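In: Quick one: sequence and predicted model below, then my questions.
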Amino acid sequence: MLRVLGNSTVTLPRYLNLEPSLAMDWLEISWDELHIKERVGAGSFGTVHRAEWHGSVATMKRVRHPNVVLFMGAVTRRPHLSIVMEYLPRGSLYRLIHSLASGEILDQRRRLRMALDVAKGLNYLHNLSPPIVHWDLKSPNLLVDRNLTVKVCDFGLSRFKANTFISSKSVAGTAEWMAPEFLRGEPSNEKSDVYSFGVILWELLTLQQPWSGLGPAQVVGAVAFQNRRLVIPQNVSQMLSSLMESCWADDPSQRPSFASIVGWLKKLLKSPVQFIQMGGS
């Protein structure tokens, strides 16, 4: 199945330009070839529908990653400007985390494996040439397949990192997951995604919503100007507490790379110890 995002003002993802040698007609999909089914969501860029294309999902001959949602092609003729991506039936990680059955579906090691999925996807994006900074990394922008594999999606705010830093003054995202320097409108780099990952890791470990009870403006004040961070429960292991704290360092240069985060999480998954002590979430 495919995921179709359609709107008359939609902007195609910037990562489509990674291989300029590809002929654009090879990526072109005719609207008439899509069998549009039910609507599965909506956002600021348009609505999302489930669809079939030639009865199945075609494999693209591009470099891709198992933890990044696969781009299939695009409808570039008006009035049906659309992006066509693979369909992941379990929906967003946010919805899965905050569902009533999350505690039954997501045991401790499954949650840690999901965090590893996210880190692998971002490590891939950050190591492209030029690197891609997501800038809106949050659990609603992570999709989950039938096997509970997590994939990074929604590159609406993504930018190529041409220099050391990129301006964050002209875009907006979701304050609960955003780095303090980004919220202050300061120049930022890929380490802003690392901060956001720390919030996602906190969500997976606590099964709670970040900054619950605070409005967006209050979150901006707390994170960007009061140097506050989410409270890590005492029942979370010291190893994971240290990882989250390092992701949330106020100085972006002190935050780890996703390459090191991947190594850290792999090491933790090989450990026989519990990551969350009994009696916690």
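Out: That came through fine.

In: going forward, measure contacts between C-alpha atoms and count neighbours the same way
Out: Fine.

In: got the buried residues for the longest helix along the chain?
Out: Assignment by DSSP state H gives helix 108-126 as the longest helix of the chain. Across helix 108-126, burial judged by 16 or more other CA atoms under 10 Å covers 108, 111-126.

In: how about the helices in the stretch 151-281 of the chain?
Out: Ranges of helices in the stretch 151-281 of the chain, per DSSP state H, counting those that start in this stretch, are 180-183, 191-206, 216-220, 238-247, 258-269.

In: Residue 39 is nearest to which of those helices?
Out: Nearest of those to residue 39, taken as CA to CA: helix 191-206 at 26.4 Å.

In: Now do that closest one and helix 108-126, the angle between them.
Out: With axes from the mean of the first three to the mean of the last three CA atoms, to 10 degrees defining the directions, helix 191-206 sits at 170 degrees from helix 108-126.

In: counting contacts, what elements does helix 191-206 pack onto?
Out: Here helix 191-206 touches helix 108-126, helix 238-247, going by 3 or more CA pairs under 8 Å, 6 or more residues apart in numbering; DSSP states H and E.

In: If you tally nearby residues, what's the number for residue 80?
Out: By other CA atoms under 10 Å, the residues close to residue 80 number 17.

In: and residue 93, what is it in contact with?
Out: Taking CA atoms under 8 Å, 6 or more residues apart in numbering, we find residue 93 in contact with 139-144, 150.

In: ok, so what distance separates it from residue 252?
Out: Separation of residue 93 from residue 252 (CA to CA, to the nearest Å): 26 Å.

In: What about residue 38, how many residues nearby?
Out: By other CA under 10 Å, the residues close to residue 38 number 9.

In: My understanding was that it contacts residue 4; is that so?
Out: No: here residue 38 does not reach residue 4: they are 10.5 Å apart, not a contact under CA atoms under 8 Å.

In: ok, second structure coming up, stack it against the first:
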Amino acid sequence: MAAPEPAPRRGREREREDESEDESDILEESPCGRWQKRREQEKIQTMFEQLVLVDHPNIVKLHKYWLDASEARARVIFITEYVSSGSLKQFLKKTKKNHKAMNARAWKRWCTQILSALSFLHACSPPIIHGNLTSDTIFIQHNGLIKIGSVWHRIFSNALPDDLRSPIRAEREELRNLHFFPPEYGEVADGTAVDIFSFGMCALEMAVLEIQANGDTRVTEEAITRARHSLSDPNMREFILSCLARDPSHRPSAHNLLFHRVLFEVHSLKLLAAHCFIQHQYLMPENVVEEKTKAVDLHAVLAEIPRPPRPPLQWRYSEVACLELDKFLEDVRNGIYPLMNFAAARPLGLPRVLAPPPEEAQKAKTPTPEPFDSETRKVIQMQCNLERSEDKARWHLTLLLVLEDRLHRQLTYDLLPTDSAQDLATELVHYGFVHEDDRTKLAAFLESTFLKYLGAQP
């Protein structure tokens, strides 16, 4: 019997290279050799840690996640905020079934909210590309608040090795959703223009309620053309056509679309005042709106227009319809009425970039876990009280914080002579009681409290 021919040298070398690459991807291994922590797991963990930092009123919030390797197939379990009324596609179908037309004002408000979220993502460095924006991944709350979900979709799929990406890729390439992706999809790397094309198709679907598909398969170009021609508003048609331009370089940015004449409007003084009120609400008592409303003199003059030589034109509080001010402030706080027309090209408060950290940062990272979880919720209201101890030797501080999810957190502390407002704020952030972004305003609030009670900062 002839001896088997030895494997070619190059083949053996490639096998050894593949083995060494596989070994280099193993970060940790159990003594028995059965359990291994690979580099893909670390990538996924890094991505989800960064996704938790994304905080925008029109993006579905990722609250918690954990890796479960207890079963044969490892999985990532994550908790997002609850969106009460389902997807945009479900809502549009229900609206059409009830023989209702889309309200133009609602369409504008929804487009503004979606573009607000896209402008936020695209302004990050590097830009965060959603890459899977459809009417199935846009959600709506019962109060009309729009949120885009599946922001993790593209990032998560890129973090996975090729052999694990197929379920995600198959979901994206489902026939009924292919019309949401631009002509260049699959031929060039995704850019922000991909999301603009997808948004344009969503805006068209919102305007006509449904783009008729060919049976249960994909939506044809003819169906899209018919839907465009059915639009009666020329500004709306031009707006959508600019998003659906075949050349990605001709599509406008999300930020510029917010200034398009079909969406742009001068904000009312009421809306500007509401945003200002919410930004500084932590300085006011919790029931300030109710108290101020009760204290209003209905016969007092609300506004006056001078008209010399004629008497001025006056409006009194009794002549103005009493609006549900609490509900309006809640809607503004939730992001239904964003002030994007005043925003810079790069929004403030961006999260750390959703991209893998540099090699140097990875090498410098230590395995020591953080001692405390960081607070992710912002403070919307603060109250502080100082009382003398019974022996009059020290001051006792009580701090009440109302977080954005309506959680009330009460903290107490005995002040030391060496304590400063800045030190206390830094300590509360360190121990996970307060969001990092609230450090400065908390320090200013504590300092004003110290001045009020003590006459000088302790």
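Out: All right, it came through fine. None of these values were measured; they are calculated from a predicted model.

In: what's the closest of the helices of the stretch 151-281 of structure 1 to residue 13 of structure 1?
Out: If you check each of the helices of the stretch 151-281 of structure 1 against residue 13 of structure 1 by CA to CA, helix 191-206 wins as the nearest, at 17.4 Å.

In: can you name the residues of structure 2 that the closest one overlays?
Out: Using TM-score structural alignment, helix 191-206 of structure 1 lines up with residues 193-208 of structure 2.

In: after superposition, how close is the matching stretch to structure 1?
Out: Once fitted to structure 1, stretch 193-208 of structure 2 is off its aligned match by 0.6 Å on average (mean CA distance after the TM-score superposition for structure 1).

In: Which residues does that stretch contact?
Out: Taking CA under 8 Å, 6+ apart as the rule, stretch 193-208 of structure 2 contacts 92, 101-102, 104, 107, 111, 114, 118, 129-135, 179-182, 185, 211, 227-228, 230-231, 240-241, 243-245, 248-249, 251-254.

In: before we move on, the earlier item: among the contacts of residue 93 of structure 1, which pair sits farthest apart?
Out: 140 and 150, at 11.4 Å, using CA to CA across the contacts of residue 93 of structure 1.

In: and the two? which has more neighbours close in?
Out: residue 150 (30 against 17).

In: looking at the alignment, what does the more buried one pair up with in structure 2?
Out: Checking TM-score structural alignment: residue 150 of structure 1 goes with residue 146.

In: May I ask you to confirm that its match is in contact with residue 60?
Out: No: using CA under 8 Å, residue 146 of structure 2 and residue 60 do not qualify as a contacting pair, with a distance of 9.2 Å.

In: Between residue 38 and residue 4 of structure 1, which contacts overlap?
Out: 49-51.

In: now the strands for the stretch 1-150 of structure 1?
Out: In the stretch 1-150 of structure 1, the strands defined using DSSP state E, counting those that start in this stretch lie at 2-6, 34-43, 46-53, 71-75, 82-86, 132-133, 142-144, 150-152.

In: what's the shortest one in contact with?
Out: The contact list for strand 132-133 of structure 1, computed with CA under 8 Å, 6+ apart, reads 15, 125-126, 158-161, 189-190, 193.

In: With respect to residue 24 of structure 1, which of those is nearest?
Out: residue 15 (13.6 Å).

In: Now do the closest one against residue 155 of structure 1, distance only.
Out: Distance of residue 15 of structure 1 to residue 155 of structure 1, given as CA to CA: 8 Å.

In: With residue 265 of structure 1 instead?
Out: For residue 265 of structure 1, the distance to residue 155 of structure 1 equals 25 Å [CA to CA].

In: for residue 49 of structure 1, same thing?
Out: Applying CA to CA, the value for residue 49 of structure 1 to residue 155 of structure 1 is 18 Å.

In: Scan the contacts of residue 93 of structure 1 and report the most crowded one.
Out: Top of the contacts of residue 93 of structure 1 by neighbour count (other CA under 10 Å): residue 150, with 30 neighbours.

In: Next, count neighbours for residue 168 of structure 2.
Out: Residues lying near residue 168 of structure 2 (other CA under 10 Å) number 13.

In: Packed most tightly, which of the helices of the stretch 151-281 of structure 1 would that be?
Out: helix 191-206 (a mean of 25; mean count of other CA atoms under 10 Å).

In: and that one with helix 238-247, angle?
Out: 150 degrees.

In: quick one, helix 191-206 of structure 1 and helix 258-269 angle?
Out: Going by the same axes, to 10 degrees, helix 191-206 of structure 1 is angled at 20 degrees with respect to helix 258-269.

In: quick check, distance from helix 191-206 of structure 1 to the centre of its chain.
Out: When distances are taken as CA atoms, centre = their mean, to the nearest Å, helix 191-206 of structure 1 is centred 10 Å away from the chain's centroid.

In: Kindly state which residue of structure 2 is aligned to residue 242 of structure 1.
Out: With TM-score structural alignment as the criterion, residue 242 of structure 1 lines up with residue 238 in structure 2.

In: Quickly note the distance from residue 107 of structure 1 to residue 204 of structure 1.
Out: 10 Å.

In: Over to residue 76 of structure 1?
Out: For residue 76 of structure 1 relative to residue 204 of structure 1 (CA to CA), the value is 37 Å.

In: same thing with residue 93 of structure 1?
Out: Counting by CA to CA, the gap from residue 93 of structure 1 to residue 204 of structure 1 is 9 Å.

In: Over to residue 212 of structure 1?
Out: Distance, residue 212 of structure 1 to residue 204 of structure 1, using CA to CA: 15 Å.

In: what does residue 222 of structure 1 give?
Out: 22 Å.

In: now do residue 153 of structure 1
Out: Applying CA to CA to residue 153 of structure 1 and residue 204 of structure 1 gives a distance of 18 Å.

In: same deal with residue 192 of structure 1?
Out: Residue 192 of structure 1 sits 19 Å away from residue 204 of structure 1, going by CA to CA.

In: swap in residue 52 of structure 1?
Out: 32 Å.

In: do the same with residue 146 of structure 1
Out: Distance from residue 146 of structure 1 to residue 204 of structure 1, by CA to CA: 18 Å.

In: ditto for residue 235 of structure 1
Out: Residue 235 of structure 1 is 14 Å from residue 204 of structure 1, by CA to CA.

In: Could you do residue 102 of structure 1 as well?
Out: Remark: distance between residue 102 of structure 1 and residue 204 of structure 1 (CA to CA) = 10 Å.
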